[in-house]
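Engineer: sequence-free structure coming up:
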């Protein structure tokens, strides 16, 4: 029997690993809130790696900001420890249909479905 993963993927660390493959000198180690060492991105170094001239600081550009945007991005990339369970008694002909009804928080449901439906 195949064991189920009880956590969604850690997208932040996956993205850092991808950046590390392309720009190894832009990834460094730092202590997390729990005291464990984890990989982080040196954004100033990455910004310089991607520029064709000396980068002094943030450049002006168009962007969309709102209160809580950083927290929303952090929550979108953080893993969760939840699972989807079928409600057979509330479903009609559950075993024969190909339909799936999901009730819950949208972000959590999308995180849970992401790995299953990733093409």
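Structural biologist: Received it, and whenever you're ready, just let me know what you need. Remember, it's a predicted structure, so these values are computed and weren't measured experimentally. Numbers count the residues shown, from 1 in each chain.
Engineer: drop to CA atoms for contacts and neighbour counts, all remaining ones
Structural biologist: Fine.
Engineer: Packing partners of the helix or strand hosting residue 72?
Structural biologist: Using DSSP states H and E, residue 72 sits within helix 69-77. Judged by 3 or more CA pairs under 8 Å, 6 or more residues apart in numbering; DSSP states H and E, helix 69-77 is in contact with no other helix or strand.
Engineer: buried ones in that helix?
Structural biologist: 76-77 (16 or more other CA atoms under 10 Å).
Engineer: In addition, the following structure is provided for comparison:
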């Protein structure tokens, strides 16, 4: 407010009034956006960095949990946008108009990228068949 202006602009009721001091509200917001980055109410900054595509060096900071070789690279790849599209094939389906199930064939990571944006909160169950490893 300046000397020339004696009016304040009202804050819209539609805006989120949460400030930086309201830690739990901010954690809740992050949990909604990045559920993998919030574990037991605590933010895992390393996971959050992976999910937003930031490279981090975290030697010796791994906590308890499911871990596998290449996990950080897989998380980084999962954050990239999908490069393909889903193509329905009603001619190869049984009772296409009435079914509540769908079979999607393709690369697991690419399919999950496609489903993440358009079907979050809609899909009840996803079964992912493990990749087949053929010995030569």
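Structural biologist: On my side now, so go ahead. Predicted model only: the values in this text are computed from it and were never measured.
Engineer: Superposing both, give me the TM-score.
Structural biologist: Once superposed, chain against chain, the TM-score is 0.42 (TM-score structural alignment, normalised by the length of structure 1); 71 aligned residues with a CA RMSD of 3.6 Å.
Engineer: Run the angle between whichever helix or strand comes after the helix holding residue 72 of structure 1 and helix 69-77 for me.
Structural biologist: Following helix 69-77 of structure 1 in sequence order, the next helix or strand is helix 106-117 (DSSP H and E). Comparing the axes of helix 106-117 of structure 1 and helix 69-77 via axes from the mean of the first three to the mean of the last three CA atoms, to 10 degrees yields an angle of 40 degrees.
Engineer: which element is the nearest residue to residue 50 of structure 2 once chain neighbours are set aside on?
Structural biologist: Sequence neighbours aside, residue 76 is the residue nearest to residue 50 of structure 2 in space, at 5.4 Å (criterion: CA to CA, 6 or more residues apart in numbering). Take DSSP H and E as the rule and residue 76 of structure 2 turns out to sit in helix 71-78.
Engineer: on contacts alone, who are the packing partners of that helix?
Structural biologist: Counting by 3+ CA pairs under 8 Å, 6+ apart, helix 71-78 of structure 2 packs on helix 45-51.
Engineer: rerun that using 6 Å as the cut-off
Structural biologist: Under the contact criterion of 3 or more CA pairs under 6 Å, 6 or more residues apart in numbering; DSSP states H and E, helix 71-78 of structure 2 touches no helix or strand at all.
Engineer: Following element in sequence after that helix, please.
Structural biologist: That would be, after helix 71-78 of structure 2 and using DSSP H and E, helix 108-119.
Engineer: Please identify the buried residues of that next one?
Structural biologist: Applying 16+ other CA under 10 Å to helix 108-119 of structure 2 flags 110-115 as buried.
Engineer: Which two among the residues you listed are spaced furthest apart?
Structural biologist: The distance between the two most remote of those (CA to CA) is 8.8 Å, for 110 and 115.
Engineer: Just the buried residues of the helix or strand where residue 45 of structure 1 lies, please?
Structural biologist: If you go by DSSP H and E, residue 45 of structure 1 is part of helix 43-49. Residues of helix 43-49 of structure 1 classed as buried: 46-47 (neighbour count, 16+ other CA under 10 Å).
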